[in-house]
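*Asks:* I would like the atomic coordinates for the input below:
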Amino acid sequence: MSVVLLQMDITFGNPNQNQRRVEQLFYQAQLQPGEVVILPEMWNTGYDLVRLQEIADHEGQTTQKMLIHLARTYQVTIVGGSVAVEVNGQFFNRTYVVSEEGTILATYDKAHLFGLMAEDRFLSAGNQLAFFTKNDTTFSPFICYDLRFPEWYRLAAQKGTEIYVVSAQWPTQRLQQWRKLLQARAIENQAFVIAVNRVGVDPDNHFPGHSMVIDPLGEILLELDDQEMIARYELDVDQVLPIRGEIPVFRDARPDLYEQICKGEKKNDDVK
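*Replies:* Here you go, the predicted structure:
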């Protein structure tokens, strides 16, 4: 399975310019039918959150129309990074996944909002995992700060996810954490991780890129630098099942024990 990473710069608060840049990257990527193309987080607006009322995509209509057109034109599956959308007066950091035929396969709203970038002030959190299947392989999209919550990833793995797709605007000062957390999520869930981070700057942050492909043993198969670029990697998705069979962490897990301890701690807290 061929995956294509579009590591791009994002113009702060300018959806029209960012849309044109995405279209240019698709044209430049020399895409082949059947590939999976992945974009970074919040590529339509950047983190210009104070202007969401003005610039967020109303019900995601513009983004969906664009991604459907690109998917049909190039005959590829698109994990559309994420965009700022407005729905009934609320704002979400939302991923759309579109099939080669132009069908919306999955929608995911970022579940964990990052206070250091003021998401909790301006955005509403999602509360559902998302899944889609391609070539009998199950994918789940995640967004940036979700990476710090291993429970969320384990739930997806327990429901069959074999490939995690992480779209991000992860700042330079935490680059080493980005790399280690991505590897950890791959190792503990014995799954591939494909992570696409942005490059460039906004008024408050510098973004280092370093988009990656990581195998189920935590080995980095591909790592980009800090420049805007297009990269592709051919995944051997058949690696997942043998690795999960060799070290059966899902079979050996004890969720009933963990739940029992959590309930016990809650009871003790109530007594205190």
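
*Asks:* from here on, contacts and neighbour counts on C-alpha atoms
*Replies:* Noted.

*Asks:* Stretch 17-26: how far from the chain's middle?
*Replies:* Computed by CA atoms, centre = their mean, to the nearest Å, the separation of stretch 17-26 from the middle of its chain amounts to 19 Å.

*Asks:* contacts for that stretch?
*Replies:* Leu6, Ile10, Thr11, Trp43, Asn44, Thr45, Leu70, Ile230 (CA atoms under 8 Å, 6 or more residues apart in numbering).

*Asks:* if we go to 6 Å?
*Replies:* Asn44 (CA atoms under 6 Å, 6 or more residues apart in numbering).

*Asks:* thinking Pro40 is in contact with Val199, fair?
*Replies:* No - contact between Pro40 and Val199 fails when scored by CA atoms under 6 Å: they sit 9.4 Å apart.

*Asks:* So which of the two has more stuff around it?
*Replies:* Shown here are Pro40 and Val199; by other CA atoms under 10 Å, Pro40 has more neighbours (32 against 26).

*Asks:* longest helix anywhere in the protein?
*Replies:* In the chain, taking DSSP state H as the definition, the longest helix is helix 255-271.

*Asks:* What residues does the nearest residue to Val196 once chain neighbours are set aside make contact with?
*Replies:* Closest residue to Val196 apart from its sequence neighbours, by CA to CA, 6 or more residues apart in numbering: Ser211 at 4.5 Å. Going by CA under 6 Å, 6+ apart, Ser211 touches Ala195, Val196, Asn197, Glu223, Leu224.

*Asks:* Cross those against strands and list the overlap.
*Replies:* Among those, the members found in strands (DSSP state E) are Ala195, Val196, Asn197, Glu223.

*Asks:* ok, of those, which one's closest to Gln53?
*Replies:* Distance to Gln53 across the ones in strands among the contacts of Ser211 (CA to CA) is lowest for Asn197, with 25.1 Å.

*Asks:* mind checking how far that closest one is from Lys110?
*Replies:* Note on Asn197: its distance to Lys110, by CA to CA, to the nearest Å, is 15 Å.

*Asks:* Please identify which of these two sits among more neighbours.
*Replies:* A count of neighbours by other CA under 10 Å puts Asn197 above the other of Asn197 and Lys110, at 29 against 24.

*Asks:* now the helices for the stretch 51-200 of the chain?
*Replies:* Secondary structure of the stretch 51-200 of the chain by DSSP state H, counting those that start in this stretch: the helices cover 52-55, 61-74, 119-122, 150-158, 175-189.

*Asks:* Next, the buried residues of the first one.
*Replies:* To tie it back to what came earlier, the one meant is helix 52-55. Buried residues in helix 52-55, counted by 16 or more other CA atoms under 10 Å: Leu52, Ile55.

*Asks:* Then the third one?
*Replies:* Judged by neighbour count using 16+ other CA under 10 Å, the buried positions of helix 119-122 are Glu119, Phe122.

*Asks:* I have a second one here; can you model it like the first so I can compare?
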Amino acid sequence: MADLTVSFVQASLQWHDPAANRAELQRHIGEISIATDLIVLPEMFTTGFSMDAPQLAETMSGPTVAWMQELAVARDAVIAGSIIIRDEQGSYFNRLLWVRPDGSISYYNKRHLFSIAGEQNVYTAGTERLIEEWRGWRICPLVCYDLRFPVWSRNPMHQPYDLLLYVANWPASRRTAWMTLLRARAIENLAYTMGVNCVGIDGNSLAYAGDSALLDMRGEYLVEVGNQETGITRSLRRADLEAFRERFPALQDADPFELTQSEEVAR
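*Replies:* Okay, here's the model as predicted:
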């Protein structure tokens, strides 16, 4: 199968200003000069990590979804990232959108809500994990705090995913955990792993150090960007992934178990 070219944007998010954030992210995306299959944006990329969902939420027919669809068509790539969504019943979700070049959309609602910030008091937790098939690769997108819970990230023994990705607003005060857990998730799941964070200071005076990264299935860094605003593109080699899994097939020795309170959706 073909290699996969992936891009991500690490940016400073303007607090509660969707239009400004879309414009700035579009500028960064425009600087990606080569063809890519996937462009990943941070968590809550239009607003920063906010509990003010009643004022900031959009619907699935709102301006940010339309913007992502336009970008996906223009770049012939999937655009992924999370925003605040209100559904038809009035519930709020920290929802990762997976927008394809044909305009179709899948989504994943963040499962592990950050109770320290009261996220569970505002948003509804997701119940389904998403594994997307895209250009011959199986990709599992998750959101921020999910990184701390290895069972939710666990790679299936049969039909494993190839790329695990996390979009985040992960504070600088916990950057050691971010970097350590990204490596752990890559190693234990024998998968390429991407973490996409933001930089700057948000409206709650929380600082973000970035540290967005792309790691291989050994937990070795392919990309590590520090705290600058940047867009990065790299190619993931299918042959390297398959060769490593053949030499070190640890997934086949994993303990079999199932999560009984959730479902996994593969598309």
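
*Asks:* before we move on, back to that, with respect to Lys65 of the first structure, which of the contacts of Ser211 of the first structure is nearest?
*Replies:* Closest to Lys65 of the first structure, out of all of those and judged by CA to CA, is Val196, at 22.1 Å.

*Asks:* I'd guessed the closest one sits against Ser167; true?
*Replies:* Yes - checked against CA under 6 Å, the pair Val196 of the first structure and Ser167 is within contact range at 5.0 Å.

*Asks:* I'd like to know how far the most centrally placed residue in the first structure sits from Pro203 of the first structure.
*Replies:* Geometric centre of the first structure, nearest residue: Val166, 2.7 Å, by CA atoms, centre = their mean. Relative to Pro203 of the first structure, Val166 of the first structure is positioned 24 Å away (CA to CA).

*Asks:* Gly34 of the first structure now?
*Replies:* On the measure of CA to CA, Gly34 of the first structure and Pro203 of the first structure end up 38 Å apart.

*Asks:* Of those two, which one has the most company?
*Replies:* Gly34 (18 against 8).

*Asks:* Can you verify my assumption that that one contacts Thr73?
*Replies:* No - if you go by CA under 6 Å, Gly34 of the first structure and Thr73 don't touch, sitting 11.7 Å apart.

*Asks:* what comes up buried for stretch 142-151 of the first structure?
*Replies:* Buried positions in stretch 142-151 of the first structure, judged by neighbour count with 16+ other CA under 10 Å: Phe142, Ile143, Cys144, Tyr145, Asp146, Leu147, Arg148.

*Asks:* Might one say that the second one is in contact with Gln169?
*Replies:* No - the pair Ile143 of the first structure and Gln169 does not pass the contact test of CA under 6 Å, sitting 8.8 Å apart.

*Asks:* on that earlier part again, return every residue with contacts to both of Val196 and Ser167 of the first structure.
*Replies:* Common neighbours of Val196 of the first structure and Ser167 (CA under 6 Å, 6+ apart) are Pro40.

*Asks:* name the element Glu246 of the second structure belongs to?
*Replies:* helix 238-247 (DSSP states H and E).

*Asks:* Just give me the mean distance for that helix relative to the first structure.
*Replies:* With mean CA distance after the TM-score superposition for the first structure, helix 238-247 of the second structure departs from the first structure by a mean of 2.2 Å once superposed.

*Asks:* Follow the chain on from that helix and name the next helix or strand.
*Replies:* The helix or strand immediately downstream of helix 238-247 of the second structure is strand 263-266, counting by DSSP H and E.

*Asks:* How about residues contacting that next one?
*Replies:* Outside of strand 263-266 of the second structure, the residues within contact range by CA under 6 Å, 6+ apart are Glu128, Arg129, Leu130, Ile131.

*Asks:* So which bits of it are buried?
*Replies:* The neighbour-count criterion (16+ other CA under 10 Å) identifies no buried residues in strand 263-266 of the second structure.

*Asks:* List the buried residues of stretch 196-216 of the second structure.
*Replies:* Neighbour count says stretch 196-216 of the second structure has 196-202, 207-216 buried, by 16+ other CA under 10 Å.

*Asks:* should've said stretch 45-62 of the second structure
*Replies:* Result for stretch 45-62 of the second structure [16+ other CA under 10 Å]: buried residues 45-51, 53, 56-60.

*Asks:* Can you get me the start-to-end distance on it?
*Replies:* End-to-end distance for stretch 45-62 of the second structure: 15 Å, by CA to CA.

*Asks:* Asp9 of the first structure touches Val201, doesn't it?
*Replies:* No - Asp9 of the first structure is not in contact with Val201 according to CA under 6 Å; the separation is 7.9 Å.

*Asks:* Distance of Gly200 of the first structure relative to Met8 of the first structure?
*Replies:* Going from Gly200 of the first structure to Met8 of the first structure by CA to CA gives 8 Å.

*Asks:* Report the set of residues contacting both of the two.
*Replies:* The contact sets of Gly200 of the first structure and Met8 do not overlap (CA under 6 Å, 6+ apart).

*Asks:* returning to what we had before: could I get the buried residues of stretch 45-62 of the second structure as TSV with distance to Leu251 of the second structure?
*Replies:* Output for the buried residues of stretch 45-62 of the second structure, formatted as TSV (distance: CA to CA, whole Å):
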residue	distance to Leu251 of the second structure
Phe45	34
Thr46	37
Thr47	38
Gly48	36
Phe49	34
Ser50	37
Met51	38
Ala53	40
Leu56	41
Ala57	39
Glu58	40
Thr59	39
Met60	37
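
*Asks:* burial count for Leu70 of the first structure?
*Replies:* Neighbour count of Leu70 of the first structure, defined by other CA under 10 Å: 21.

*Asks:* can you pull the contacts of it?
*Replies:* Taking CA under 6 Å, 6+ apart as the definition, Leu70 of the first structure has no contacts.

*Asks:* Alignment lookup: it to the second structure.
*Replies:* Using TM-score structural alignment, the partner of Leu70 of the first structure in the second structure is Leu71.

*Asks:* Fine by me, thanks again.
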